[in-house]
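Colleague: here is a sequence together with a model predicted from it:
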Amino acid sequence: MNIIYSQLPDRLKYLIDHDQQYLLKQGLKGIEKESLRITEQGGISQKPHPKALGSALTHPYVTTDYSEALLEFITPPFADIKQTLHYMHQLHQFVYPHLGEEMLLATSMPCGIDGDLSIPIAEYGKSNIGTMKHVYRKGLWHRYGRTMQAIAGIHFNYSVPEDLWPVLHRHSASEASLESFISDAYFGLIRNFHRHGWMILYLFGASPAICKTFFKSRPQLMEQFKEFDEHTVFHPYATSLRMSDIGYKSKNQAGLKIDYNSLDGYVNSLSSAINTPYAEYEAIGVKVDGEYQQLNANILQIENEFYSTMRPKQIAKSGEKPTLALKRRGVLYVEMRSLDLNLLNPIGIDESTARFIEAFLLYCLLHESPPQGRDEFQVNNSNQLLVANQGRQPGLQLNRNGQAITLHDWAHDILYEMQAICAILDRGSLDRPYQLALQHQLAVVDNPALTPSARILACMRENGQEFGCFASNTSALHKHYFNAEPLDDDTQRQFESMAAASLKKQADIEANDTLDFDEFLSRYFAQS
């Protein structure tokens, strides 16, 4: 495929015309990865977060998500994705020796669930902020059940190169301040991701099947699936059931109309949901018999409860609401949340995938991104659900701007338009890793059997394995891999020092709390 200059987006043409396309190369990439601790028998761990890993409340890189058993690994952001992945690898090397007989589940969809109560809610100590994190999770339990919260995924954090912004600002001839322009451009990226993000599910979705134990608390939901075997259900052409209505997405929030057309609109619409009472949640109660069941009885308890595929992010100061951080300092980066764990990779993501995602996010940034209307939200959501549930179906048609188009043809259009970006990102590199990543995904579009979802089902059939057995066996291989790859002594000492510092920091926070929890919560929500 030849790149035709006249077909490039205006922003990219401008960069090329002014010989500043190299500015695309220095974006910062960070990764967050969730993994359930499971027993040798495949059940969810009932043990507390290992103390040797530090404090889940204050450790910057090793924490927990919803469950005490749901570990979360966080890397710092790096310009070189190899550094990001290397740091993630080191985190796993540090954690594994402290797991004893347990291991990390390699898949996004949990197995071995014995009802909701088999999933322990994360604990963060006795401080006010720790109590708030725990109560928030109790609220999620009462609202959605614990099972959905045990689903794991990878979040890809991306910050556009700082030196690129003034150039794009000049090109736009915008009268807005640079800070306002940056936030507007990030929201343009997010809107385009909503339009095209189904591509991530097709290419990298790795949850085409589910253990029947997942439905123990909601057996009626199992009726929509076909039976793969005695213990597994699936959709024959599914890519990412994690991103379907039974997984990461929530039907409870289907009516929310969050505004992605501007920073102010986003903050105001999200804040409105956090401050609007909801009868079903009022029936649960907030403080029942002196014990908090949820933070409030509103549509959303806090911002993080809104299950979006991509979030605009700003680093919040201690105790600062995320929406206020955005309002005060604008968007700093985006968090892409639709990536399944790649169970065929020990850390859940490989370099080729990460490079493709970086180029894809730049594609979303550089192309025109008109405001999103109410109807478009429904169309984008429908496209995503179609791909999640039946993305590998031959001839599957999606809705692009009101017209039917096959997934295959639309994907080809996007990959074609990504060529120039990948070529720019490869400048100075003899092995052309971005263009190779693009070529690999082109092959996956042309042959659905190469998708992770198809490969997983093929492996299960070939080996006569149910999904839970396949997941456990793969997890055991990853455990063996990391146990055979210990950290070097210097890095080991650095992580041990970090863990000790985090425990001390938690103790200091607990010792210095002066407010009772009621007052702390009141002040938190009163921020404006």
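Modeller: Yep, that arrived.
Colleague: when you work out contacts or count neighbours from here on, use the C-alpha atoms and nothing else.
Modeller: Noted.
Colleague: residue 101 and residue 38 touch, don't they?
Modeller: No: with contact defined as C-alpha atoms under 8 Å, residue 101 does not count as touching residue 38 (9.1 Å).
Colleague: out of these two, which sits in the more crowded spot?
Modeller: The neighbour comparison of residue 101 against residue 38 (other C-alpha atoms under 10 Å) goes to residue 38, with 25 against 11.
Colleague: and the helices in the stretch 101-250 of the chain?
Modeller: Secondary structure of the stretch 101-250 of the chain, counting by DSSP state H, counting those that start in this stretch: helices at 128-144, 146-149, 164-172, 178-196, 198-204.
Colleague: from the middle of its chain, how far away would the longest one be?
Modeller: Meaning helix 178-196. Between the centre of helix 178-196 and the centre of its chain there are 18 Å (C-alpha atoms, centre = their mean, to the nearest Å).
Colleague: go through that helix and flag the buried ones.
Modeller: For helix 178-196, the buried set under the neighbour-count rule, 16 or more other C-alpha atoms under 10 Å, comprises 179-196.
Colleague: same question for the first one.
Modeller: Buried residues in helix 128-144, counted by 16+ other C-alpha under 10 Å: 128-141.
Colleague: what does the third one give?
Modeller: Buried positions in helix 164-172, judged by neighbour count with 16+ other C-alpha under 10 Å: 164, 165, 167, 168, 169.
Colleague: residue 44 contacts residue 36, correct?
Modeller: Yes: if you go by C-alpha under 8 Å, residue 44 and residue 36 touch, sitting 7.1 Å apart.
Colleague: overlap of the contact sets of those two?
Modeller: Residues touching both residue 44 and residue 36 by C-alpha atoms under 8 Å, 6 or more residues apart in numbering: residue 69.
Colleague: which residue is nearest the centroid of the protein?
Modeller: Centroid-nearest residue in the chain: residue 337, 2.3 Å away (criterion: C-alpha atoms, centre = their mean).
Colleague: returning to that earlier point: could the buried residues of helix 164-172 go into CSV alongside distance to residue 318?
Modeller: Below are the buried residues of helix 164-172 laid out as CSV (distance: C-alpha to C-alpha, whole Å):
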residue, distance to residue 318
164, 30
165, 28
167, 33
168, 32
169, 31
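Colleague: got another, please set it beside the one above:
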Amino acid sequence: MRKLIDSRLEQLARAGQAHLLRKGLKGLEKESLRITSAGEIAQTPHPKALGSALTHPAITTDYSEALIELITPPFEDSADTLAAMEDIHRFVHANIDGELLLATSMPCRIGGDESIPIAVYGSSNIGRMKHVYRRGLGYRYGRAMQAIAGVHFNYSVSEELWPVLQTLAGDRRSLAEFVADRYFGMVRNIQRFGWLVLFLFGTSPAMSKSFLTGRETPLASSFTEFDPATWHRPYATSLRMSDIGYRNDNQASLDISVNRLDDYVRDLSHAISTPYAPYRAIGVEVDGEYRQLNANILQIENEYYSTVRPKQVTRSGEMPTLALKKRGVSYLELRSVDLNCYHPAGISLEQLRFLETFMLLSLLAESPPMSIEEKKTAANNVLATACCGRTPGMALIRGDAAVDLRAWARELCESMAPIAAMLDGDSNGRAFSAALEQQYVAVADPEQHLPSARMLREMRGNHESFAEFAQRLSAQHADAMRSLPLEPEKAEAMRRKAEQSLAEQDAIEGEDSAAFADYLEHYFAQT
């Protein structure tokens, strides 16, 4: 791998285009549960001062009314991305009336499914559709899984770089075909190597026992009691990405191809249109109330859980698969990053630098098509790393053989080294190389330097349950953000944006006259 990457970087350098590697765009989506000062999930509506969750471009909700989602625009410099996320946090902290944003990915102090309020988006058809989709997720998988939070790292290759790469590759297809092909090559490599992100940045080795309320018998036996209120796995990195987190056994039989754009769209579309008997048993409209959007394997594309998604910006009311089919891939959404509970914004600049380098590794490394068996192996590597990645002597499967996890991690970091150096350019700070070197240290001594080990070490040292640990850090982050309020001009601009979003929701609701059933029929009939 290293030789190929060195060769491709050398080609870029000889062409005088290496600087284009630094022009990729980076954006963030960050989820956090609003909690009370007692650490319980907030039962209050999405604060009106934050605007409309339906129409605000930067402040919305995910599954739950309490699961706030903060979104930045994309920037060339991740420092600008992080600064934008921190500004949004400051505005939110100033307008949630003493509530906190939970610092951890795994929720705590859940009082059963009914304590997790489903997000509400108003009376418009699009608002109802978003709500009913979430209601369907609750019926299908339970609400607790949907209350888990994470960070999505959005990355797009510079538009200026694509024709350069195509020329260097001697590729004679249309540029659009080349771009789609290379983005899907990135998707495949992220699936192959994505376990590394969980190993290095997984920060959810423990969880509140209340997370398994009603499911204790089948699941609790796979965990060790940390204290009377906490389950954990001693060598876990990311329970969020494990068998009790963002996994769905009902989708295990799905084979969504990541070899070609057309195949990916075809397979997702098939799942959205194929009935599934257990979901038919739930019912769609029961006693005048919609329980789900349909009784198919997937209600919509977003229900398909994956660590990375190829994305295209959708137009109003447009299906994501149709947007991909018409306009190709615009960016990739890396979805496997836990909240960094030690950073008030949920992720650090050093992490962002590393992730940018990792995304370019996935672009520059060879990426042959993936068979069903290779996809299963890659998924199993992710699961094994999530559950027990810090186990001494831990091995993963590469090809037909077992390989030491830490040895493979070092190989990947070594392959990233020339990319980091090229991203640094002539800067004196060596920001990308320094971020990578931090991870060399973590690979060499996981128990001392990985955040998953740090969390358990602190909980033991402080005699804290997971809930107490999470609440302590959440309060610290709130204090940090509130001690550095927004400049008045920024605060006023955000206040106006919130008011504008509320007006936009009112306008949508005022113009909406179609029956909801007709709206859904029209939506799913798009071609």
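Modeller: Yes, it's here. Computed from a predicted model, the values in this text were never measured in an experiment.
Colleague: so after superposing, what's the score?
Modeller: Here the superposed chains carry a TM-score of 0.98, computed using TM-score structural alignment, normalised by the length of structure 2; 525 aligned residues with a C-alpha RMSD of 1.0 Å.
Colleague: hmm, back to that, just confirm the residue nearest to the centre of structure 1 is within a strand.
Modeller: Yes: assignment of residue 337 of structure 1 by DSSP: H, G, I helix; E, B strand; the rest coil places it within a strand.
Colleague: corresponding residue for it in structure 2?
Modeller: Matched by TM-score structural alignment, residue 337 of structure 1 corresponds to residue 335 in structure 2.
Colleague: shouldn't its match be in contact with residue 149?
Modeller: No: applying C-alpha under 8 Å as the test, residue 335 of structure 2 and residue 149 come out as separate, 10.4 Å apart.
Colleague: tell me which element the nearest residue in space to residue 203 of structure 2 that is not next to it in sequence falls in.
Modeller: In this structure, residue 203 of structure 2 finds its nearest non-sequential neighbour in residue 452, 4.5 Å apart by C-alpha to C-alpha, 6 or more residues apart in numbering. Residue 452 of structure 2 belongs to helix 451-462 when assigned by DSSP states H and E.
Colleague: what about residue 231 of structure 1, how many neighbours?
Modeller: Using other C-alpha under 10 Å, residue 231 of structure 1 has 15 neighbouring residues.
Colleague: got it, and residue 100 of structure 1?
Modeller: Number of residues near residue 100 of structure 1 (other C-alpha under 10 Å) recorded here: 9.
Colleague: how close does the strand ranked longest in structure 1 sit to structure 2?
Modeller: Longest strand in structure 1 by number of residues (criterion: DSSP state E): strand 28-38. Compared with structure 2 after fitting, strand 28-38 of structure 1 has a mean deviation of 0.3 Å; criterion: mean C-alpha distance after the TM-score superposition for structure 1.
Colleague: find the nearest non-adjacent residue to whichever residue in structure 1 pairs up with residue 323 of structure 2, please.
Modeller: Using TM-score structural alignment, the equivalent of residue 323 of structure 2 in structure 1 is residue 325. In this structure, residue 325 of structure 1 finds its nearest non-sequential neighbour in residue 316, 5.3 Å apart by C-alpha to C-alpha, 6+ apart.
Colleague: where do the strands of structure 2 begin and end?
Modeller: Remark: strands assigned in structure 2 by DSSP E are 25-35, 59-61, 67-71, 100-101, 151-156, 206-208, 224-227, 230-232, 285-286, 289-290, 308-311, 331-337, 395-398, 401-404.
Colleague: and the second one, how far from structure 1 on average?
Modeller: For strand 59-61 of structure 2, the mean deviation from structure 1 after alignment is 0.3 Å (mean C-alpha distance after the TM-score superposition for structure 1).
Colleague: which residue lines up with residue 125 of structure 2 in structure 1?
Modeller: Using TM-score structural alignment, residue 125 of structure 2 lines up with residue 128 in structure 1.
Colleague: what's the answer for residue 434 of structure 2, then?
Modeller: In structure 1, residue 434 of structure 2 lands on residue 436 (TM-score structural alignment).
Colleague: from residue 497 of structure 1, how far out is the residue nearest to that match when sequence neighbours are not counted?
Modeller: Spatial nearest neighbour of residue 436 of structure 1, excluding adjacent residues (C-alpha to C-alpha, 6+ apart): residue 352 at 7.9 Å. In this view, residue 352 of structure 1 and residue 497 of structure 1 are 33 Å apart by C-alpha to C-alpha, to the nearest Å.
Colleague: what of residue 485 of structure 1?
Modeller: Between residue 485 of structure 1 and residue 497 of structure 1 the computed distance is 20 Å (C-alpha to C-alpha).
Colleague: and residue 93 of structure 1, by the same measure?
Modeller: Distance, residue 93 of structure 1 to residue 497 of structure 1, by C-alpha to C-alpha: 15 Å.
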